[in-house]
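Got a predicted structure here, sequence first:
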Amino acid sequence: MSKWTTADIPDQSRRVAVVTGANTGLGFETADALAAKGAHVVLAVRNLDKGKEAASRITAAHPSADVTLQELDLGSLESVRSAAAELRATHDRIDLLINNAGLMYPPKGTTGDGFELQFGTNHLGHFAFTGLLIDRLLPAPGSRVVTVSSIGHRLNAAIHFDDLNWERSYHRVAAYGQSKLANLLFTYELQRRLASHGTTVAVAAHPGGSDTDLMRHLPSGLQFAMPVLRPLFQSAEMGALPTLRAATDSGVLGAEYYGPDGPGGLRGYPKLVPSSDQSHDVELQHRLWTVSEELTGVAYPA
């Protein structure tokens, strides 16, 4: 299929979609498109005021949209557990879990639980959130967990098991690469564990080079060059298409990865794309999974 767009999203009526980081950028565009197709969309956001603004924008554009808010700070395991408990109390089933929220290239810092910001938020927060909601996804035929990775999973990326929190040294680009590689390792291992259930699949997507608020922590040299580089990037609306295709295209299979079809995967329409050889390392997937359960205290059901 060429030039897949939001027009190709099938009817999402009676489906429940939870989208993390849905108040802006890629998450907002994802939530907006799903709501436009009839899904009940939960905007899982850290800042409720910004979430309310996003919900108002969606309902203004689509008056019949069914949108609710859920407070969620992926950098706090307490918040993750609280949000998951509230969603479990209000939803017997979840059809789509879109793990979209994230940080890119922030200054060195830690989450409230002491994890490096990017690894703790981009990977561990979503790992725990998914694990706490997985039994709401399993009863829903055709349900999906879509985790947003990045072409950055190839950039100086490795899982530094000897220093996951970058306490000895910190390189913001490499730390981002670690977190995005972790997103893929998680997706592929999750799919392996879900395969026997036959109802839920785990897939991944990346937005290419999208001009969003995620760029706010770019190193100074790149910020200086952005006026020249910006034409290489695409809009958040285009950047959300791989996630939307991974979430709704009937032909999607577990452990697939979707991204833009243009040169270097920076821009274009969504298609099935390859990820790094390292992301398919089964031993690495197993090891990261075990460490993630230990660090978060969230054990997935057998």
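Now that the structure is in, tell me what you want to look at.

CA atoms for contacts and neighbours, from now on please.
Noted.

Just give the number of residues close to Leu232.
Number of residues near Leu232 (other C-alpha atoms under 10 Å) recorded here: 12.

my read: it touches Gly209, true?
Yes. Leu232 lies in contact with Gly209 (C-alpha atoms under 8 Å); the separation is 7.4 Å.

host element of Leu97?
Element membership for Leu97, per DSSP states H and E: strand 96-99.

Past that strand, which element shows up next along the chain?
By DSSP H and E, the next helix or strand past strand 96-99 is helix 117-118.

Structure two is appended below for comparative analysis:
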Amino acid sequence: MKGHWTFNRNSTADQVLEGKDLTGKIALVTGANGGIGFETARALAAAGAQVILACRNPELGEQALSRIRLAHPHAKVELALLDLASPASVRACAHGIREREDIPQLDILICNAGSMSMQYLLTEEGIERTVAVCHLGHFLLCRELLDTLLLAPAPRVVVVSSESHKYPFKLDFDNLLVSRKQGAVTAFNAYGQAKLCNALMALELQQRYGAKGLTACAVHPGALVTTGFGNGSWLTQLAFKVASPFTKTPNQGAATSVMCATHDNSEDIAGGYFSHCRPARRSKEAANPAVAKRLWDFSEQHVQQGGAAS
């Protein structure tokens, strides 16, 4: 992928946006009450964008708004309640945005929220929670906001994936919605499947809507000091401690997302996979357009059925 890449693994979101004026842009960031989601929303707002923080917890969401306003008194930020594990909540959030006269279009959508539990948890619809939150909720949100995105002159969709997408070598369509049976497959496999879905969704978004002006890509934010992996088993905690010198701060973790959301040349970003603020190599499965299309059709059929596992 061509392009001059100024930033690197140590760059922060603020450094990426230095000198950029995003006044007039409207952005929505999921999972924006903490971690890289918060830093993504804060940095975009500091650069002048109107930012919607889409959060599940209203109390934490309000706290995030207060923190941004304290740091940037002129920031245009607001809260939208969004539980990605609930199709009804996703539809309600999108409907509220579509009906707003003061939101004529959506310029930037950053699908940042994620979930990984060491326990086997199902949503009310019977879907394994990691896949429901990381992929299906974001797929439905993109679907519901697509018309609003396409009203923007140059809309961007950034899907936060992970290098973990490389470890399930194939997407397991037969078991994707339940993802694992308790005690049989690790939480890391469910997370890897979900992150592979993220990379494939971005690829198919670009394929389907690139001709209409939309630019989509997937990003790996890097290993973060705030990740929940350090709260797992003693072996997981030991591995996390060994890797800790190579981790990023949330501000650094947000850098690749905001770079892709605001990069001057959309052709450099379109359909790509990025890490450390530059193009990166994705897995063979994540680059397979046939798998991406199959996942899109699979997800479309699922959400049309109401979101329940079959």
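Arrived safely. Source: prediction; values computed, not measured.

And the TM-score, once the two are fitted together?
TM-score of the superposed chains, computed with TM-score structural alignment, normalised by the length of structure 1, equals 0.91; 289 aligned residues with a C-alpha RMSD of 1.8 Å.

after superposition, how close is the strand holding Leu97 of structure 1 to structure 2?
The superposed strand 96-99 of structure 1 is, by mean C-alpha distance after the TM-score superposition for structure 1, a mean 0.3 Å from where its aligned residues fall in structure 2.

which bit of structure 2 covers that strand?
Under TM-score structural alignment, strand 96-99 of structure 1 corresponds to residues 108-111 of structure 2.

ok so, going back, roughly how far out does the strand holding Leu97 of structure 1 sit from the chain middle?
7 Å (C-alpha atoms, centre = their mean, to the nearest Å).

got the contact list for that strand?
15-20, 126, 130, 137, 143-148, 243, 247 (C-alpha atoms under 8 Å, 6 or more residues apart in numbering).

do that again at 7 Å, thanks
Identification of contacts with strand 96-99 of structure 1 by C-alpha atoms under 7 Å, 6 or more residues apart in numbering yields 16-20, 126, 143-148, 247.

export these to JSON lines and tack on distance to His286 of structure 1?
Converted to JSON lines, these look like this (distance: C-alpha to C-alpha, whole Å):
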{"residue": "Val16", "distance to His286 of structure 1": "30"}
{"residue": "Ala17", "distance to His286 of structure 1": "28"}
{"residue": "Val18", "distance to His286 of structure 1": "26"}
{"residue": "Val19", "distance to His286 of structure 1": "26"}
{"residue": "Thr20", "distance to His286 of structure 1": "25"}
{"residue": "His126", "distance to His286 of structure 1": "17"}
{"residue": "Ser143", "distance to His286 of structure 1": "23"}
{"residue": "Arg144", "distance to His286 of structure 1": "21"}
{"residue": "Val145", "distance to His286 of structure 1": "18"}
{"residue": "Val146", "distance to His286 of structure 1": "19"}
{"residue": "Thr147", "distance to His286 of structure 1": "18"}
{"residue": "Val148", "distance to His286 of structure 1": "20"}
{"residue": "Ala247", "distance to His286 of structure 1": "25"}
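
Helices - which of the residues you listed land there?
Counting by DSSP state H, the part of these found in helices is His126, Ala247.

In strands only, show me the contacts of strand 96-99 of structure 1.
Among the contacts of strand 96-99 of structure 1, the members found in strands (DSSP state E) are Val16, Ala17, Val18, Val19, Thr20, Ser143, Arg144, Val145, Val146, Thr147, Val148.

what sits against the fourth one?
Remark: with contacts taken as C-alpha under 7 Å, 6+ apart, Val19 of structure 1 is in contact with Gly27, Ala31, Val42, Leu43, Ala44, Leu97, Ile98, Asn99, Asn100.

where's Gly221 of structure 1, which helix or strand?
helix 220-229.

for Ala32 of structure 2, same thing?
Using DSSP H and E, no helix or strand contains Ala32 of structure 2.

Aligned to His62 of structure 1, what sits in structure 2?
So, by TM-score structural alignment, His62 of structure 1 is matched to His72.

cool, and Tyr170 of structure 1?
Using TM-score structural alignment, the equivalent of Tyr170 of structure 1 in structure 2 is Val185.

how far away is its match from Leu214 of structure 2?
Distance from Val185 of structure 2 to Leu214 of structure 2, counting by C-alpha to C-alpha, to the nearest Å: 37 Å.

So between these two, which is more surrounded?
Leu214 (25 against 12).

Could you check how many residues crowd around Lys3 of structure 1?
The number of residues near Lys3 of structure 1, taken as other C-alpha under 10 Å, comes to 12.

Which parts of the stretch 151-300 of structure 2 are helices?
187-209, 234-243, 250-253, 255-262, 266-269, 289-304 (DSSP state H, counting those that start in this stretch).

Which of these sits closest to Lys20 of structure 2?
With distances scored as C-alpha to C-alpha, the stretch of those nearest to Lys20 of structure 2 is helix 255-262 (8.5 Å).

so that closest one corresponds to what in structure 1?
Counting by TM-score structural alignment, helix 255-262 of structure 2 corresponds to 241-248 in structure 1.

The matching stretch vs structure 2, average offset?
Counting by mean C-alpha distance after the TM-score superposition for structure 1, stretch 241-248 of structure 1 comes out at 0.6 Å.

Disregarding flanking residues, what is the spatial nearest neighbour of the match of His62 of structure 1?
Ala46 (6.2 Å; C-alpha to C-alpha, 6 or more residues apart in numbering).

again with Ala175 of structure 1
Ala175 of structure 1 sits nearest to Gln118 (C-alpha to C-alpha, 6+ apart), 6.7 Å away.

Need the counterpart of that neighbour in structure 2.
Residue pairing (TM-score structural alignment): Gln118 of structure 1 is matched to Thr130 of structure 2.
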